[in-house]
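# sequence plus predicted model, see below.
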Amino acid sequence: MSLFRLDSSIRTEGSVSREVADTLERAYLEQHPGGSVIRRDVGTAPLPAEVWATAAFAGYTPEDQRTEGQKAAVALATTLADEVLRADTAVIAAPLYNFGVSQHLKVWIDLVITDPRFAPGTTPLAGRQVAIVVARGGGYGEGTPRAGWDHATDWIRRIFGDVWGAEVTLVEAELTLADVTPQMEALRPLAAEVRAKAHELAASTGKQFASRAA
């Protein structure tokens, strides 16, 4: 029994995506105390941005003609793909940065896709459950001034669900900057409510994932 956890927040203290992912992880392990967690933190230990291009071009180069750099890039992509495939289920913690996906998470996804097992046209995560924990500093719901400005969540969900075949559960927390932004003071009660609901959903999702994996 194992859970793959990917963190991509550049913060450790005060990171809501990490906090909510912690809740899901705890709920999962409470159901399976002997279970393990396979961790990859690209927020605090980023992957080199250039390694994706190296691995991608290596895919068009015969193995016996690859440079040492290409061999290393392919080996890293293989390691990342193996981490995901070793787990029964996964949680992906994804903060919204500048209205888009974290560059660290994007590099990870791009690199994993270079592994033949995760290439478009394959469904390596078919039958597996994946939770995507999204944290957004502001509000992006329908009717808000920035409705439609979140250019990350649907893309991440499409990669894991439509491209890789996983059964995706979305756990969302918004207004996460309300407590530290004076202009958002009036939104603090709503922010606390949204955050509490995210934790509730994370806990129930962790338990569900554990039951399903069992």
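Alright, I've got the coordinates.
# only C-alpha atoms from now on, for both contacts and neighbour counts.
OK.
# so Met91, which state does it fall into?
Check again: residue 91 is Val, not Met. Under DSSP: H, G, I helix; E, B strand; the rest coil, Val91 falls in the strand class.
# can you report how many residues neighbour it?
Val91 sits with 27 neighbouring residues when counted by other C-alpha atoms under 10 Å.
# next, the buried residues of stretch 85-104.
Buried residues in stretch 85-104, counted by 16 or more other C-alpha atoms under 10 Å: 85, 87-97, 99, 101-104.
# for it, measure first residue to last.
Stretch 85-104 has an end-to-end distance of 20 Å (criterion: C-alpha to C-alpha, to the nearest Å).
# look up how far Glu193 lies from Trp164.
33 Å.
# between those two, tell me which one has more neighbours.
A count of neighbours by other C-alpha under 10 Å puts Trp164 above the other of Trp164 and Glu193, at 22 against 12.
# you'd agree the more buried one is up against Pro124?
Yes - counting by C-alpha atoms under 8 Å, Trp164 does reach Pro124; the two are 5.7 Å apart.
# now do the longest helix along the chain: which elements does it pack against?
Assignment by DSSP state H gives helix 188-213 as the longest helix of the chain. Applying 3 or more C-alpha pairs under 8 Å, 6 or more residues apart in numbering; DSSP states H and E, one finds that helix 188-213 contacts helix 16-31, strand 167-173.
# now do it against helix 16-31, angle only.
Orientation note: helix 188-213 sits at an angle of 40 degrees relative to helix 16-31 (axes from the mean of the first three to the mean of the last three C-alpha atoms, to 10 degrees).
# middle-most residue in the protein, spatially?
When C-alpha atoms, centre = their mean is applied to the chain, the residue found nearest the centroid is Ile92 (2.4 Å).
# which residues touch that one?
Contacts for Ile92 (C-alpha atoms under 8 Å, 6 or more residues apart in numbering) come out as Arg5, Leu6, Asp7, Ala21, Val130, Ala131, Ile132, Val133.
# what about it, distance to Ala55?
23 Å.
# now do Gly143
Plainly put, Gly143 is 42 Å away from Ala55 if you go by C-alpha to C-alpha.
# who has more neighbours out of these two?
For Gly143 and Ala55, the more surrounded residue by other C-alpha under 10 Å is Ala55, and the numbers stand at 26 against 9.
# contacts only, for that one.
Taking C-alpha under 8 Å, 6+ apart as the test, what Ala55 contacts is Gln70, Lys71, Ala73, Val74, Ala77, Leu111, Thr114.
# quick one: buried residues of whichever strand or helix holds Ala77?
Following DSSP states H and E, one finds Ala77 within helix 68-85. Going by neighbour count (16+ other C-alpha under 10 Å), the buried part of helix 68-85 is Gln70, Lys71, Ala72, Ala73, Val74, Leu76, Ala77, Thr78, Leu80, Ala81, Val84, Leu85.
# pasting the second one now:
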Amino acid sequence: MSLLRLDFSLFPDASAGAEIADLVEAEWTAAHPGEPVVRRRPGTDPLPSDAWALATTAASTPEPDRTAAQREALALATRLAGELTGADAVVLAAPLYNYGVSQHFKTWVDLVITGAGGPNPILEGTPTVLVTVRGGGYGPGAPRHGWDHSTAYLTRILADVFRADLTVIERELTLAATTPGMEALRDEASRIHKEALAAARTTSLTPTAG
């Protein structure tokens, strides 16, 4: 048994998403003592920005004609895909940045898809938890309702492309406690925070039967 833990925050040690993912990981570790946890932090240990282009061109280039950079990028893509296929459970912490998908997540996805030989269901049946956090409020009635262009994409990739057995834990208003002008939202932010932590403690990373 192994757990793959991925953090896409620029500040994973102080990340609101990492706090929740830590609880999910702790519950898994308690249920599987001594089993390995594989960690990758693309937010602070970023994947090369040109790796996807190199891996993609490598895949369509005869092996003898590939450059060293192409071979290295294709090996990285294969390794990233292998980390997913080799995991018995996965937890990802991915924040909303500038209303969209983290560039680190997008680079990772592009490389994984290349390494898997296309958009394949490489997580089919694998219990996976996506933790996604947002500094503001984006729900119905909020001034920026609909501005979250990340969560739907993250879910589409993990659940519909990779076919993970996906649970999503969301927390928003993470900046309410420290941002002037958001004082009126602090009670709501506290409630959302507590609900997210409770969800993390009770979320199972056990495969769903059937």
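Looks like it arrived, so ask away. Please read all numbers here as calculations on a predicted model, not as lab measurements.
# let me see the TM-score of these two.
Laid over one another, the chains give 0.95 as their TM-score (TM-score structural alignment, normalised by the length of structure 2), with 209 aligned residues with a C-alpha RMSD of 1.4 Å.
# circling back: and the longest helix of structure 1 with strand 167-173, angle?
160 degrees.
# list the buried residues for helix 188-213 of structure 1?
188, 191-192, 194-195, 198-203, 205-210, 213.
# can you check stretch 27-42 of structure 2 too?
Glu27, Trp28, Thr29, Val37, Arg40, Arg41, Pro42.
# contacts only, for the nearest residue in space to the fourth one that is not next to it in sequence.
Right, Val37 of structure 2. Nearest residue to Val37 of structure 2, sequence neighbours excluded (C-alpha to C-alpha, 6 or more residues apart in numbering): Leu3, at 4.7 Å. By C-alpha under 8 Å, 6+ apart, the contact list for Leu3 of structure 2 reads Trp28, Pro36, Val37, Val38, Ala87, Asp88, Ala89, Val90, Val91.
# go again using 10 Å as the cut-off
Neighbour list for Leu3 of structure 2: 25, 28-29, 32, 35-39, 83-84, 86-91, 127-128, 205 [criterion: C-alpha atoms under 10 Å, 6 or more residues apart in numbering].
# out of the buried residues of stretch 27-42 of structure 2, which is nearest to Ala177 of structure 2?
Arg41 (26.2 Å; C-alpha to C-alpha).
# pretty sure the closest one sits against Arg5.
Yes - contact criterion C-alpha atoms under 10 Å: Arg41 of structure 2 and Arg5 qualify, at 8.3 Å.
# joint contacts of these two?
Counting by C-alpha under 10 Å, 6+ apart, the residues touching both Arg41 of structure 2 and Arg5 are Leu92, Ala93.
# tell me the one of the contacts of Ala55 of structure 1 nearest Thr169 of structure 1?
So of the contacts of Ala55 of structure 1, ranked by how close each gets to Thr169 of structure 1 (C-alpha to C-alpha), first place is Leu111, at 23.0 Å.
# quick check, that closest one in contact with Ala56.
Yes - between Leu111 of structure 1 and Ala56 a contact is recorded at 7.8 Å, counting by C-alpha under 10 Å.
# which of these two has more residues huddled nearby?
Counted by other C-alpha under 10 Å, Leu111 of structure 1 and Ala56 do not tie: Leu111 has more neighbours, with 27 against 19.
# how near is that one to Tyr28 of structure 1?
28 Å.
# and Trp52 of structure 2, how far from Leu84 of structure 2?
Taking C-alpha to C-alpha, one finds Trp52 of structure 2 at 17 Å from Leu84 of structure 2.
# same check on Glu172 of structure 2?
On the measure of C-alpha to C-alpha, Glu172 of structure 2 and Leu84 of structure 2 end up 27 Å apart.
# what do you get for Asp13 of structure 2?
From Asp13 of structure 2 to Leu84 of structure 2 the distance is 23 Å (C-alpha to C-alpha).
# structure 1: which residue goes with Ser150 of structure 2?
Aligned counterpart of Ser150 of structure 2 in structure 1: Ala152 (TM-score structural alignment).
# contact partners for that match?
Ala152 of structure 1 touches Ala94, Pro95, Leu96, Tyr97, Asn98, Phe99, Gly100, Val101, Ser102, Lys106, Val134, counting by C-alpha under 10 Å, 6+ apart.
# over to Leu125 of structure 1?
With C-alpha under 10 Å, 6+ apart, Leu125 of structure 1 has these contacts: 84-85, 88-90, 117-118, 160-161, 163-167.
# gap between it and Thr114 of structure 1?
15 Å.
# again, but for Glu50 of structure 1
Counting by C-alpha to C-alpha, the gap from Glu50 of structure 1 to Thr114 of structure 1 is 13 Å.
# what sits in contact with each of the two?
Common neighbours of Glu50 of structure 1 and Thr114 (C-alpha under 10 Å, 6+ apart) are Ala73.
# who's more crowded, these two?
The residue with more neighbours, out of Glu50 of structure 1 and Thr114, is Thr114; 24 against 11, by other C-alpha under 10 Å.
# show me what contacts the more buried one?
52-59, 73-74, 77-78, 81, 120.
# could you redo the last one with a cut-off of 8 Å?
So Thr114 of structure 1 contacts Trp52, Ala55, Ala56, Gly59, Val74, Ala77 (C-alpha under 8 Å, 6+ apart).
# nearest residue to the alignment partner in structure 1 of Thr167 of structure 2 in space, please, no chain neighbours.
In structure 1, the residue paired with Thr167 of structure 2 is Thr169, using TM-score structural alignment. Excluding its sequence neighbours, the residue lying closest to Thr169 of structure 1 (C-alpha to C-alpha, 6+ apart) is Ala131, at 4.7 Å.
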